[in-house]
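*Asks:* Quick one: sequence plus predicted model below, questions after.
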Amino acid sequence: MRKIILNVAISLDAFIEDASGAYDWCFTDQDYGMTNFMNSIDTILFGRKSYELVIKENYAAHYKGYHQYVFSNTLQHLNDGADAILVNSNSLSFIQSLKEQPGKNIWLFGGANLTKFCMQHQLVDELMLSVHPVLLGSGKPLFEALIKRTSLQLTNAVTFGSGLVQLQYNVLHTQQ
């Protein structure tokens, strides 16, 4: 079965964006393992806001060749020529079926609402957190309003000269 991996940049105080919605604090001075990660996946899951940000910032070309799914309760369709498929109903069964299909791992790109949904339904198998050495003080937290405690098992930790620390965890699911 394929794994869903939440790979995300966070501040040391666990925010994914600052109070104004900016993420200019994220380091882009080197690869930080993204090439290897991108080679390990073939599917990307986006929430609506994250997908719209990717389009707005012209990052869509980086994800060509990957199966892309946009999860939204408000969108009725994606723009013509979109390189993604809109999922606006039966998200749980859709994601479960994706995990059962053959292929490489799946990147849970975010955003916060899709991450919360996937965590609450025990769909996330691994966390790959790139912790940036900055305190934002406020903003959008990575894990907001989780319903229950989730235990993690550290599998790897890499420290970069920039001060970024990349932490990898297995998510230890409880029996339902």
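*Replies:* Noted; the coordinates are in hand.
*Asks:* switch to C-alpha atoms for all contacts and neighbour counts from now on
*Replies:* Noted.
*Asks:* now F27: how far from S162?
*Replies:* Using Cα to Cα, to the nearest Å, one gets 8 Å for the distance from F27 to S162.
*Asks:* Pick out whichever of those two has more residues nearby.
*Replies:* F27 (16 against 11; other Cα atoms under 10 Å).
*Asks:* That one against V134, yeah?
*Replies:* No. Using Cα atoms under 8 Å, F27 makes no contact with V134, being 10.5 Å away.
*Asks:* List the contacts of stretch 87-106.
*Replies:* 1-5, 40-45, 69-76, 121, 123 (Cα atoms under 8 Å, 6 or more residues apart in numbering).
*Asks:* Correction: the previous question concerned stretch 50-67.
*Replies:* Residues from elsewhere that reach stretch 50-67, judged by Cα under 8 Å, 6+ apart: 42-44, 70, 83-84, 109-111.
*Asks:* A further structure is provided below for comparison with the first:
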Amino acid sequence: MTQRQWAGHVFVGMSVDGMIARANDDIDWLTGDAAGDAENPDESGFTEFMASVDHMVMGRSTYDIVRAMDEWFYGDTPVMVLSTTLQVDDPRIRIIRSLDEAVSALDNDGARKVYVDGGRTVRTFLAAGMISTLTLTHLPILIGEGKPLFGALPGDVRLRLDGVKSLGGGAVQTRYSVL
């Protein structure tokens, strides 16, 4: 078996109570006033992060949210959308149907640093041992109910804290390496 040449990396904004979206997929709290300066991609490090990745895999729900926005945040980075049902003609993406298909495509493309986004997709890659770093930006808001980033995993995932950064508006960004 050949060793994988790429690693998955997570960069996500979330509420203090761990939600990445409301139950109806609304992210108004993430992009509105609550985000404050944390929404600034330069201050949050998102611009630098995107410049460092060569591929992206996102889930269907995440794709549905970002394709409705005015801006495509991923430039020319190849974006794969993990979905078993998506049927769309969008030249910015490549639809993949399973984790195995994603791994094969990333291997064949010579991927090195892969941005993994979306709750279920992050959990799937994390459970499979394919995430190397987690950069989590907690915005100073509790939304109570919604879609959590984390959920059930097959076992404990040990992390090492690599850094903590205070962003504008009271947001706090933590960066972890997966051990």
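*Replies:* Happy to help now that I have it. For clarity, every value in this text was computed on a predicted model and none was experimentally measured.
*Asks:* The residue nearest the centre of the second structure - nearest residue in space that isn't next to it in sequence?
*Replies:* The centre of the second structure sits closest to D117, judged by Cα atoms, centre = their mean, with a distance of 2.3 Å. In space, and not counting its chain neighbours, D117 of the second structure is closest to M58: 4.7 Å by Cα to Cα, 6 or more residues apart in numbering.
*Asks:* can you check K165 of the second structure too?
*Replies:* Leaving aside its sequence neighbours, K165 of the second structure sits nearest to Q173 (Cα to Cα, 6+ apart; 5.1 Å).
*Asks:* Mind telling me what that neighbour corresponds to in the first structure?
*Replies:* Superposed on the first structure with TM-score structural alignment, Q173 of the second structure falls opposite Q166.
*Asks:* which ones are touching that match?
*Replies:* 128-131, 156-159.
*Asks:* Among the contacts of stretch 87-106 of the first structure, which lie within strands?
*Replies:* Assigned to strands by DSSP state E, the following of the contacts of stretch 87-106 of the first structure qualify: 4-5, 41-45, 69-71.
*Asks:* how about those residues in TSV, adding neighbour count and distance to V171 of the first structure?
*Replies:* Output for those, formatted as TSV (neighbours: other Cα atoms under 10 Å; distance: Cα to Cα, whole Å):
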residue	neighbour count	distance to V171 of the first structure
I4	25	10
I5	25	10
I41	19	18
D42	16	21
T43	21	19
I44	21	19
L45	27	18
Y69	19	23
V70	22	23
F71	23	22
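*Asks:* returning to what we had before: quick one: contacts for whatever residue of the first structure lines up with the residue nearest to the centre of the second structure?
*Replies:* Counting by TM-score structural alignment, D117 of the second structure corresponds to F109 in the first structure. Contact analysis of F109 of the first structure by Cα under 8 Å, 6+ apart lists 6-8, 44-47, 50.
*Asks:* No further queries at this time; thank you.
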